[in-house]
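Participant: Sequence and predicted structure are below.
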Amino acid sequence: MISSLLACSPVSSAQSSFVVPAPFSDEKPASTGRSETLLLAGGCFWGVQGVFQHVRGVSDAVSGYAGGNRDTAHYDKVGSGRTGHAETVQITYDPSQVSYGKLLQIFFSVAHDPTELNRQGPDTGTQYRSAIFPMNEMQRKIAQDYVDQLNQGKTFHHPVVTTIETFKGFYPAENYHQNFLTLHPDHGYIVVNDLPKVEALKRLFPAMYNTEPVLVRLASAK
């Protein structure tokens, strides 16, 4: 256990999850095995990473920081909420197995609550904001159209506050944050907040669920 290195604080109940409508627009199906990348921020990266490590077609999911500069991409600085960074997960995927739109659908359905502004549950600050960092214009348009679609359809009881932000770089988090859900399944925060998200993925997207998570090779992380 890493009780002295908590990125987040436990809450008494987990967020309920449901399948939101799929995006009206998506990337074209791919016939090759080339890899693509997307960056998603949805509160504490432990849970977001843990969910996408179990998604079919995902080959890597790395916890890290995006939105700020390289010199402030450290947990002790990001935690101040003044660096511009958000706790973010960089997801590498095979578009012949899973599309960008499907990954966004999972993000909005089970990985976090997109209606909470600059927070997730008990975790407050801009570093816990809901954000998407598109890697190209196609991703930007699909993401923005999807946020608009969910809001216009009143999918949630409150407006989606997810921001579509300019990609400035991604910086992997410290080693002790990587694979945290897998390595510490009995941790209080994980039990209350994040294991229910993985269970929701399994229940709501059974065709997309991988029993064995893809793990970050720690030698390549800080």
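Facilitator: Done, it's in.
Participant: make it CA atoms for all contacts and neighbour counts henceforth
Facilitator: Noted.
Participant: Could you report the separation of the residue most central in space within the chain from Thr166?
Facilitator: In the chain, the residue lying closest to the centroid (C-alpha atoms, centre = their mean) is Val48, at 3.8 Å. Between Val48 and Thr166 the distance is 20 Å, computed by C-alpha to C-alpha, to the nearest Å.
Participant: And Ser99, by the same measure?
Facilitator: Counting by C-alpha to C-alpha, the gap from Ser99 to Thr166 is 21 Å.
Participant: can you give me the strands in this structure?
Facilitator: 36-42, 58-66, 86-93, 119-120, 123-124, 130-133, 163-164, 170-172 (DSSP state E).
Participant: top helix in the chain by residue count?
Facilitator: The single longest helix within the chain, with elements called by DSSP state H, is helix 137-152.
Participant: Now do it and strand 36-42, the angle between them.
Facilitator: 40 degrees (axes from the mean of the first three to the mean of the last three C-alpha atoms, to 10 degrees).
Participant: take the one below as the second:
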Amino acid sequence: MPSTPARRSRPFRLAASIGLATLVLAGGATLASRLPAQAAEAAFIIPAPTLDAKGGTGTETAILAGGCFWGVQGVFQHVKGVSNAVSGYAGGTADTATYPIVSGGGSDHAEAVQITYDPKQVTYGEILQIYFSVAHDPTQLNRQGPDSGTQYRSAIFPTTPEQAKIAKAYIGQLDGTGVYGEKIVTKIEDGARFFPAEAYHQDFLFQNPTYPYIVINDQPKIDNLKQVFPQQFRAEPALVASAKS
């Protein structure tokens, strides 16, 4: 496994008393970075969507982008009814779907997560409610917390016309309530393909719970999910590694 590249666009700042944090990944790869200055937002309660999908049969997929895919993946791995959540890239072409290219801003991709779920247990509207409230901040344009660039944009990639309709209606509903105090910048991008990210990005939050970026930016999202959506929260995450075994 090649060494994991550092996230180039993150402005890491550090107090003099805190040193360089080095993470040793599975397989011996390392990732070194400094603690980011910004932490995750507090829990944010928003109304449920007035338009939602009816429970179907089998499984369905949703593709969402909201900043670093480590945290978004981690959130949905803890949602009941989700059987798999895969970190990856969406919005660009196959030849640019690699971490060095995407993280450097050299593609049309966004870091995204493909969510496989049982619509009888969790609806698409409920997934969007979690996405808009605890997974990311939909009012930040081309950035999330310490990460900046179009690769960290807020975007929904519908997999069906019904999903596109529900997402558009929900954005309009939330903007109409003024619940955020700012306009939602989330884009709905139709027809995008999803490309899974490299293996070392999968289950990253679960595999590296003490990594500084995770502690500051992503673990609070899991805590907020448990606080705001206790009925949908599952303690044991649905891991990519488990889905493959």
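Facilitator: Everything's here; your move. The shown structure was predicted, so the numbers you read here are calculated from the model rather than taken from an experiment.
Participant: Please work out the TM-score for the two chains.
Facilitator: TM-score of the superposed chains, computed with TM-score structural alignment, normalised by the length of structure 1, equals 0.93; 218 aligned residues with a C-alpha RMSD of 1.9 Å.
Participant: one step back: these two touch, right, the residue nearest to the centre of structure 1 and Gly42?
Facilitator: Yes. Under the criterion of C-alpha atoms under 8 Å, Val48 of structure 1 makes contact with Gly42 at 6.7 Å.
Participant: shared neighbours of these two, anything?
Facilitator: 111-112 (C-alpha atoms under 8 Å, 6 or more residues apart in numbering).
Participant: just to revisit the earlier point, quick one: map the residue nearest to the centre of structure 1 onto structure 2.
Facilitator: When structure 2 is aligned by TM-score structural alignment, Val48 of structure 1 is paired with Val72.
Participant: same thing with Lys28 of structure 1?
Facilitator: Checking TM-score structural alignment: Lys28 of structure 1 goes with Lys54.
Participant: Thr123 is in contact with that match, correct?
Facilitator: Yes. Between Lys54 of structure 2 and Thr123 there is a contact under C-alpha under 8 Å: 7.3 Å.
Participant: So which of those two has more stuff around it?
Facilitator: Just comparing Lys54 of structure 2 and Thr123: by other C-alpha atoms under 10 Å the higher neighbour count belongs to Thr123, 19 against 12.
Participant: For the aligned partner of that one in structure 1, which residues are in contact?
Facilitator: The alignment partner of Thr123 of structure 2 in structure 1, by TM-score structural alignment, is Ser99. Shown in contact with Ser99 of structure 1 (C-alpha under 8 Å, 6+ apart): 26-27, 29.
Participant: Go again with 7 Å.
Facilitator: Residues in contact with Ser99 of structure 1 (C-alpha atoms under 7 Å, 6 or more residues apart in numbering) are Glu27.
Participant: Can you redo the strands of structure 1 as CSV, where the extra columns are mean neighbour count?
Facilitator: Formatted as CSV, the strands of structure 1 follow (neighbours: other C-alpha atoms under 10 Å):
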stretch, mean neighbour count
strand 36-42, 23
strand 58-66, 27
strand 86-93, 27
strand 119-120, 20
strand 123-124, 18
strand 130-133, 25
strand 163-164, 18
strand 170-172, 23
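Participant: Tell me which of those strands lies nearest to Asn193 of structure 1.
Facilitator: strand 119-120 (10.2 Å; C-alpha to C-alpha).
Participant: what's the mean deviation for the closest one versus structure 2?
Facilitator: Superposing on structure 2 and averaging over aligned pairs (mean C-alpha distance after the TM-score superposition for structure 1), strand 119-120 of structure 1 comes out at 0.3 Å.
Participant: In structure 2, which residues correspond to that strand?
Facilitator: Under TM-score structural alignment, the match for strand 119-120 of structure 1 is residues 143-144.
Participant: residue in structure 2 matching Ala131 of structure 1?
Facilitator: In structure 2, Ala131 of structure 1 lands on Ala155 (TM-score structural alignment).
Participant: how much space is there between the residue lying closest to Tyr211 of structure 2 once chain neighbours are set aside and Thr98 of structure 2?
Facilitator: Counting by C-alpha to C-alpha, 6 or more residues apart in numbering, Tyr211 of structure 2 lies nearest to Leu23, which is 6.7 Å off, once chain neighbours are set aside. In this view, Leu23 of structure 2 and Thr98 of structure 2 are 21 Å apart by C-alpha to C-alpha.
Participant: Then Ile184 of structure 2?
Facilitator: Distance from Ile184 of structure 2 to Thr98 of structure 2, by C-alpha to C-alpha: 28 Å.
Participant: Please apply the same query to Tyr170 of structure 2.
Facilitator: 31 Å.
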